[in-house]
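>>> My questions are about this predicted structure, shown below with the sequence.
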Amino acid sequence: MNALQASRILLADDDPNFRKVVSFNLTRQGAEVLPAENGRQAWDLFRRERPDLVLSDIRMPELDGLALLREIHAVAPDLPVILITAHGDIDMAVEAMQAGAADFVTKPFDRERLLRKLERALRPVQLEKENRILREELTTRHSFDSIIGAGPAMTRLFEIMRRVLPRETTVLILGESGTGKELVARALHYNGPRRNGPFVAVNCAAIPVNLLESEMFGHTRGAFTGADTAREGRFQLASGGTLFLDEIGDMPPELQAKLLRVLQERQVEPVGSSTPVAVDVRLIAATHQDLEQLVRDGRFRQDLYYRLNVVPITVPALRDRREDIPLLVRHFLRRLGEDGLEVERDAMERLSRLNWPGNVRELENTIERALALRRHPDRITADDIQPYPGSAPAAANLYEVPDEGLVLDELEKALIQSALRKTGNNQTRAAALLGITRQKLIYRMQKHDLA
């Protein structure tokens, strides 16, 4: 789209024929023209309409073009103003440029040349409009309303988020995989004081250990084999905005020390350089792991943990907010273009009974699979719900006592071992799978010599 299209241009000139010709040419390009016959009328029109650009003759009655330029730039210093001068009036053109005019044209002028000058002056205006629209869309997309939930657990989450929202405090988001930790991080950024800055996300578990330092802090040219050019790290890219460090528990110990130093000194040293670079970031970290346990195990620095854990926010597991499952199902159907599709009561009840170890992400995949494989075009039935093997119904009566009997302690020990294997020895998640607190799990582990 050319920059003139849909732009609003204030045209000020005391020659009615000139205004008519220029208005005709600009309107043909898709612009809206606001005509004024003198400088005073142009100033009044500017204050009412706030156009994207002003095209004004210098010599006009009541208020000349230079005076109009100064009045406009006193309230809108970035608005482009192009002044029209008489042929040979070079001194006046120079004065106009010194006063802040975006450009000038001399009468008589070529139509195509005028259009090129207007387009060039309007491009930054158009870019700023597009950026503003994009920022508004991002703010809407990542508003609190984009996080689905109305039950007590989510109400508590929203309350903590609202309290921390006006501040740039470091936040540590805790929760199992698939609960929506990044959604929370994005909502805090796009609704907070740094909303106009960048949001840069780093998955610490997804980047190879040998590349993680250069990814985080950048590197100079020739810092290592393959570093053909200098590159900014994620801290530099996030400067003025928010850096989101996902899966912070997977960060190697040697990098934890460097991260702590960055948080303390607010500057980074790119790999291969001894010159520090100042950075201005708001840090949000997230993990599905038990950082306190990692600290006790010597796998996570205690001083870094305290630095990150300023405001901890826990995102509840889906099994702890089953009342939100119908809302989430309708949300996913709407997003998949099937808003009017019926979900039978038995199907919704089955969804509400499942254990959901993969949380909201697993529910979304299950709904998408049910849509693709459903037996009826107008509804989803219980038979269409095909959960993953780990999502066994969270019912109490899962086992039958064999005729020969069993040893209850051995069964309890086997279940604890299974839960620990499934969660990679994460005690918090294992306790959640077993429906007990972490303290009770530790007691039972000690009881069965599993600690």
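All right, it came through fine. Residues are numbered from 1 along each chain as shown.

>>> from here on, contacts and neighbour counts on C-alpha atoms
Fine.

>>> and Pro312, how far is that from Pro77?
Here Pro312 is placed at a distance of 43 Å from Pro77 (Cα to Cα, to the nearest Å).

>>> could you pull out the strands for the protein?
According to DSSP state E, the chain carries its strands in the segments 8-12, 32-36, 53-57, 81-86, 103-107, 171-174, 199-203, 242-246, 267-268, 277-278, 282-287, 311-314, 342-343, 379-380.

>>> got CSV for the ones you listed, with distance to Ala414 and mean neighbour count too?
Output for those, formatted as CSV (distance: least, Cα to Cα, whole Å; neighbours: other Cα atoms under 10 Å):
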stretch, distance to Ala414, mean neighbour count
strand 8-12, 73, 25
strand 32-36, 76, 20
strand 53-57, 75, 26
strand 81-86, 78, 24
strand 103-107, 80, 18
strand 171-174, 28, 23
strand 199-203, 34, 18
strand 242-246, 32, 26
strand 267-268, 48, 22
strand 277-278, 53, 14
strand 282-287, 27, 24
strand 311-314, 29, 18
strand 342-343, 38, 16
strand 379-380, 37, 20
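
>>> For those strands, give me JSON lines that also has distance to Gln417.
Converted to JSON lines, those look like this (distance: least, Cα to Cα, whole Å):
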{"stretch": "strand 8-12", "distance to Gln417": "70"}
{"stretch": "strand 32-36", "distance to Gln417": "72"}
{"stretch": "strand 53-57", "distance to Gln417": "71"}
{"stretch": "strand 81-86", "distance to Gln417": "74"}
{"stretch": "strand 103-107", "distance to Gln417": "76"}
{"stretch": "strand 171-174", "distance to Gln417": "24"}
{"stretch": "strand 199-203", "distance to Gln417": "29"}
{"stretch": "strand 242-246", "distance to Gln417": "28"}
{"stretch": "strand 267-268", "distance to Gln417": "43"}
{"stretch": "strand 277-278", "distance to Gln417": "48"}
{"stretch": "strand 282-287", "distance to Gln417": "23"}
{"stretch": "strand 311-314", "distance to Gln417": "26"}
{"stretch": "strand 342-343", "distance to Gln417": "37"}
{"stretch": "strand 379-380", "distance to Gln417": "37"}
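
>>> and here's the other structure:
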Amino acid sequence: MARDGVPMLMLIDDEPAQRRLVSALGARAGWRTIFAADDGETAIATLGTQDGMQLDAIILDQWSPDYEPSGLIREIRSRRPALPILILTAHNNVAIAVEAMRAGATDYLSKPIAPERLLAALNATLAEGAAAGELRPLTEKITAPLSFEDVVGSAPQFRAALAIAAKAARARVPVLIEGESGV
């Protein structure tokens, strides 16, 4: 959704120095940064603006006195489900990272941020966005895991392979399945 081919990034961070750093790093890679806010309310309001509708990613500072990160992530997800949200934090805490990812964060970045790590994460959001557009309808249609009975195919060789796979699944041991591409 980049404007004029320039990907757009919203930065939600209460530290001015961090905002300048991330903005400068993004600009080097061709990103345009809009500063939504230091607080969640303004960030949510910005989503509805002309710039907010064209965002390609959000970077959210994990700690702020003005908002609860997981709640803000869920709110953003409810309004813009496909928008990548990258968490930037100075606290390398596994529990916080898991909570953020469960809330819908796309990636978790630690401060001090290495420029190449930030740019790789931003560029990955663009690549995933292009691929996700094709896959999203299928993932929305299939909400539960498929069982062996749900697999479609009538060739005797296929049904025999499926029977072997079903036996292996019951044994709960690792299995390597090989086949030609598209099979």
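Cool, the structure landed. Here the structure is a predicted model, which is why all the values come from computation and not from measurement.

>>> TM between them?
Overlay of the two chains. TM-score (TM-score structural alignment, normalised by the length of structure 2): 0.64; 134 aligned residues with a Cα RMSD of 2.6 Å.

>>> hang on, the earlier thing: mind checking which of the strands of structure 1 is nearest Leu138 of structure 1?
Closest to Leu138 of structure 1 of the strands of structure 1 is strand 199-203 (Cα to Cα; 10.8 Å).

>>> Read off where that closest one ends up in structure 2.
Using TM-score structural alignment, strand 199-203 of structure 1 lines up with nothing in structure 2.

>>> Gln18 of structure 2 -> structure 1?
With TM-score structural alignment as the criterion, Gln18 of structure 2 lines up with Phe18 in structure 1.

>>> how close does Thr125 of structure 2 sit to Gly133 of structure 2?
Look at Thr125 of structure 2 and Gly133 of structure 2: by Cα to Cα, they are 12 Å apart.

>>> between the two, which one's more packed in?
Thr125 (22 against 10; other Cα atoms under 10 Å).

>>> got the contact list for the residue nearest to the more buried one when sequence neighbours are not counted?
Using Cα to Cα, 6 or more residues apart in numbering and skipping residues adjacent in sequence, the residue nearest Thr125 of structure 2 is Pro84, 6.3 Å away. Residues in contact with Pro84 of structure 2 (Cα atoms under 8 Å, 6 or more residues apart in numbering) are Asp56, Ala57, Ile58, Ala105, Thr106, Thr125.

>>> Between those residues, which sits nearest Leu162 of structure 2?
Closest approach between the contacts of Pro84 of structure 2 and Leu162 of structure 2, by Cα to Cα: Thr106, at 34.2 Å.

>>> What segments of the stretch 251-400 of structure 1 are helices?
253-265, 291-296, 302-308, 325-335, 345-353, 359-373 (DSSP state H, counting those that start in this stretch).

>>> Redo the ones you listed as TSV? Include mean neighbour count and distance to Glu130 of structure 1.
Shown next, in TSV, are the helices of the stretch 251-400 of structure 1 (neighbours: other Cα atoms under 10 Å; distance: least, Cα to Cα, whole Å):
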stretch	mean neighbour count	distance to Glu130 of structure 1
helix 253-265	15	34
helix 291-296	15	42
helix 302-308	16	35
helix 325-335	17	25
helix 345-353	16	42
helix 359-373	18	32
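
>>> of all these, which lies closest to Ala6 of structure 1?
For the helices of the stretch 251-400 of structure 1, the distance to Ala6 of structure 1 is smallest for helix 325-335, at 31.2 Å, taking Cα to Cα.

>>> what's that closest one aligned against in structure 2?
Counting by TM-score structural alignment, helix 325-335 of structure 1 pairs with no residue of structure 2.

>>> Ala105 of structure 2 pairs with which position in structure 1?
Under the alignment (TM-score structural alignment), Ala105 of structure 2 maps onto Ala101 of structure 1.

>>> Burial check on its match, number of neighbours?
Neighbour count for Ala101 of structure 1, taken as other Cα under 10 Å: 21.

>>> Same check on Ile73 of structure 2?
Using other Cα under 10 Å, Ile73 of structure 2 has 22 neighbouring residues.

>>> and it, what pairs with it in structure 1?
For Ile73 of structure 2, the residue aligned by TM-score structural alignment is Leu69.

>>> roughly how far apart are its match and Ile9 of structure 1?
Distance, Leu69 of structure 1 to Ile9 of structure 1, using Cα to Cα: 14 Å.

>>> Next: Ile416 of structure 1.
Computed as Cα to Cα, the Ile416 of structure 1 to Ile9 of structure 1 distance reads 72 Å.

>>> Same check on Leu294 of structure 1?
Taken as Cα to Cα, the span from Leu294 of structure 1 to Ile9 of structure 1 is 62 Å.

>>> For Thr33 of structure 2, give me its contacts.
Contacts of Thr33 of structure 2 by Cα under 8 Å, 6+ apart are Met8, Leu9, Met10, Leu11, Ser23, Gly26, Ala27.

>>> Tell me which residue is most central in structure 2.
Thr106 (2.6 Å; Cα atoms, centre = their mean).
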